Every structure is written in structure tokens, then in C-alpha cells.
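Student: Sequence unavailable; structure follows:
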């Protein structure tokens, strides 16, 4: 199994096609999550879906959907940046909701702050229309095997 995941990570990094890797994560598939690559930068994409709406009055994304998307983005970013043979295990996740995530496509970028032998720390920023107007920021800590 580990060799299979490691090969998927390598292939995704080399080709820019992250679909086979995302297909290994049922929740990412359910969300319709995608990965875009701009040069060496990975941009995570959450297409709008009526199933992801939590407040139909605004309408706005469900906070749990947004947090789940950001956590998955951090995990995938960490996996690709370290050519991981396994999925990192979440230790801690903290999200700050800054404004309503309206019913539109949402994007996220990640930055690895610290990667040791056993723990990786990732910062995540999610936005909808402009990257300098985030809808949420988060910090994730993962156990690395």
C-alpha cells in the first residue's frame, strides 16, 4: 500500500495530475476537490455545490465543509512536498473564519512552516474572489510516519 501511495504522490508531482491521489480519499472525492498547479505552486479548488451549502439564506458554505477542504489541502500539500509514502495523520487543526464563504468556488494555498522527522506544521489560506481577501485561515499539525 505504501509503495502505491508513494508512486501516486510522485506521479502527481511530476505530471500535475492529482486526480488519482484524490481518488484515494473518499471525502475529497465527495467534495469534488481538485488541485491546480501554477508552476511549482499547488492551488486547491473546491467547486461550488449545493450539497456544500450550510446556510441557504445567504447562501453560504457550511463551516465544516470549508474546514474539511482546508485540512485535506494541508494534508495533500504536505504529502507532495515531502514525497510521502503514507497519508499524514492529523494531530491538531485550528481554523479562523474571517468572512462568510458564499456560494461560489473556493480556493486554498498552503505553506509548510515546519517539517521535522515526526511532525509537520502547515498554514492554510482559503479565499473565493481574491487571494488577499481570505474567507478563512487555518493551522494544521500532522504526525508523519
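Tutor: Received, thanks. Keep in mind that what you see is a predicted model, and the values were worked out from it rather than measured. Residues are numbered from 1 along each chain as shown.
Student: Going by C-alpha atoms from here, please, whenever you check contacts or count neighbours.
Tutor: OK.
Student: Summarise which helices and strands the longest helix seen in the chain is packed against.
Tutor: In the chain, ranked by residue count with DSSP state H as the criterion, the top helix is helix 63-82. The elements that helix 63-82 packs onto, with contact taken as 3 or more Cα pairs under 8 Å, 6 or more residues apart in numbering; DSSP states H and E, are helix 2-15, helix 26-31, strand 41-46, strand 106-115, strand 119-127, strand 134-143.
Student: just how off-centre is the helix or strand following that helix within its chain?
Tutor: Following helix 63-82 in sequence order, the next helix or strand is strand 89-97 (DSSP states H and E). Put simply, strand 89-97 sits 12 Å off its chain's centre (Cα atoms, centre = their mean, to the nearest Å).
Student: in strand 89-97, what's buried?
Tutor: Along strand 89-97, these residues count as buried under the neighbour rule (16 or more other Cα atoms under 10 Å): 90, 93, 95.
Student: again, but for stretch 3-12
Tutor: So stretch 3-12, judged by 16+ other Cα under 10 Å, has buried residues 5, 6, 7, 8, 9, 10, 11, 12.
Student: another structure for you, compare them:
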């Protein structure tokens, strides 16, 4: 699997085509996560589709889909920035929902806020329409590939 990650990372870094990297993440592929280039940086995007609605009465995006999108965005950020040979494992992931997600695309900006030898901390903001109108925030700790 490490060869697939190395090749996908190389393609993503050189050509700014993130499809090969996204293809390695089964759940990201299932829910439709995409990485797009914004100001020279990758940004996660989840294009809206009706199957992502959790509450049809409002309607609002399903909270589990929002959380999974944010976690996958963090994982892809780690894969792009680090030289991991496998997908990092989630140690813990905490999310705060600030407002319901409307039936439209959602975006996530990720920041690796602490990087140790074995653990990374990532902060994630999820938003719609404008980055200053955040609908959810999350923080996750991820176990990195062992250097042994």
C-alpha cells in the first residue's frame, strides 16, 4: 500500500490533481469528498447531494456525514503534508456543531497545529458559503506511521 500512497502523493504534489489521493480513502470516495486548490492550498469540499440530508424536515446535512467529512479532510491533509506510508489512525476526534448544515456544498480547512514523532493534532473548520461562517469545528489526534 505504501507504493500507492507514495505515487498518489507525488501526483498530488506535482500536478495539484488530488483524485489519486482521494481514491485511496474508501469512505471519502463513498461520500464524495474532493480536494480543490484555493490560493495554492488544498481545501476539502463535499458537494451536496440529497442523500447527505439527515433531517428532511429542516432540511439539514446529517451530522455523521459532516463529522466523517471533517475527519477525512484532516487525514488527507496529513497525507499530503507528511510522508506517511499508510493512512494515520484516529486516536480521538471531537466535533462541535455550531449550526445546521444547509443543503449545499460544505468545505473544510485543516491546520496541523501540533506535530510530534508519533502523533499529530489537526484543527478543522467546516463551513458553507463563507469561511467566516463556520458550521462546525473539530480537533483530532492521529497516530502516525511508526519510524521503527
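Tutor: Great, that's in hand. The model shown is predicted, which means the values in this text are computed figures rather than measured ones.
Student: that older thread, mean shift of the longest helix of the first structure relative to the second structure?
Tutor: Superposed on the second structure, helix 63-82 of the first structure shows a mean distance to its aligned partners of 0.3 Å (mean Cα distance after the TM-score superposition for the first structure).
Student: quick one: that helix to strand 134-143, angle?
Tutor: 50 degrees (axes from the mean of the first three to the mean of the last three Cα atoms, to 10 degrees).
Student: on that earlier part again, which among the buried residues of strand 89-97 of the first structure gets closest to residue 1 of the first structure?
Tutor: Ranked by distance to residue 1 of the first structure (Cα to Cα), these are led by residue 90 at 19.4 Å.
Student: how about the closest one, what's its partner in the second structure?
Tutor: Using TM-score structural alignment as the criterion, residue 90 of the first structure maps onto residue 90 of the second structure.
Student: close enough to count as contact, that match and residue 145?
Tutor: No - Residue 90 of the second structure lies out of contact with residue 145 (Cα atoms under 8 Å); the separation is 11.8 Å.
Student: start and end residues in the first structure for stretch 62-76 of the second structure, please.
Tutor: Counting by TM-score structural alignment, stretch 62-76 of the second structure falls onto residues 62-76 of the first structure.
Student: what's in contact with the matching stretch?
Tutor: Stretch 62-76 of the first structure has contacts (Cα atoms under 8 Å, 6 or more residues apart in numbering) with 28, 31, 33, 44, 46, 52-55, 87-88, 93, 95, 101, 108-110, 122-126, 138, 140, 142.
Student: got it, and stretch 30-45 of the first structure?
Tutor: 16-19, 22, 46-47, 52, 65, 69, 73, 77, 105-110.
Student: cutoff 7 Å now
Tutor: The contact list for stretch 30-45 of the first structure (Cα atoms under 7 Å, 6 or more residues apart in numbering) reads 16, 18, 46, 47, 73, 106, 107, 108, 109.
Student: if I look at the third one, how far off is residue 34 of the first structure?
Tutor: Residue 46 of the first structure is 7 Å from residue 34 of the first structure, where distance means Cα to Cα, to the nearest Å.
Student: what do you get for the last one?
Tutor: Summarising the geometry, the distance separating residue 109 of the first structure from residue 34 of the first structure, computed by Cα to Cα, is 12 Å.
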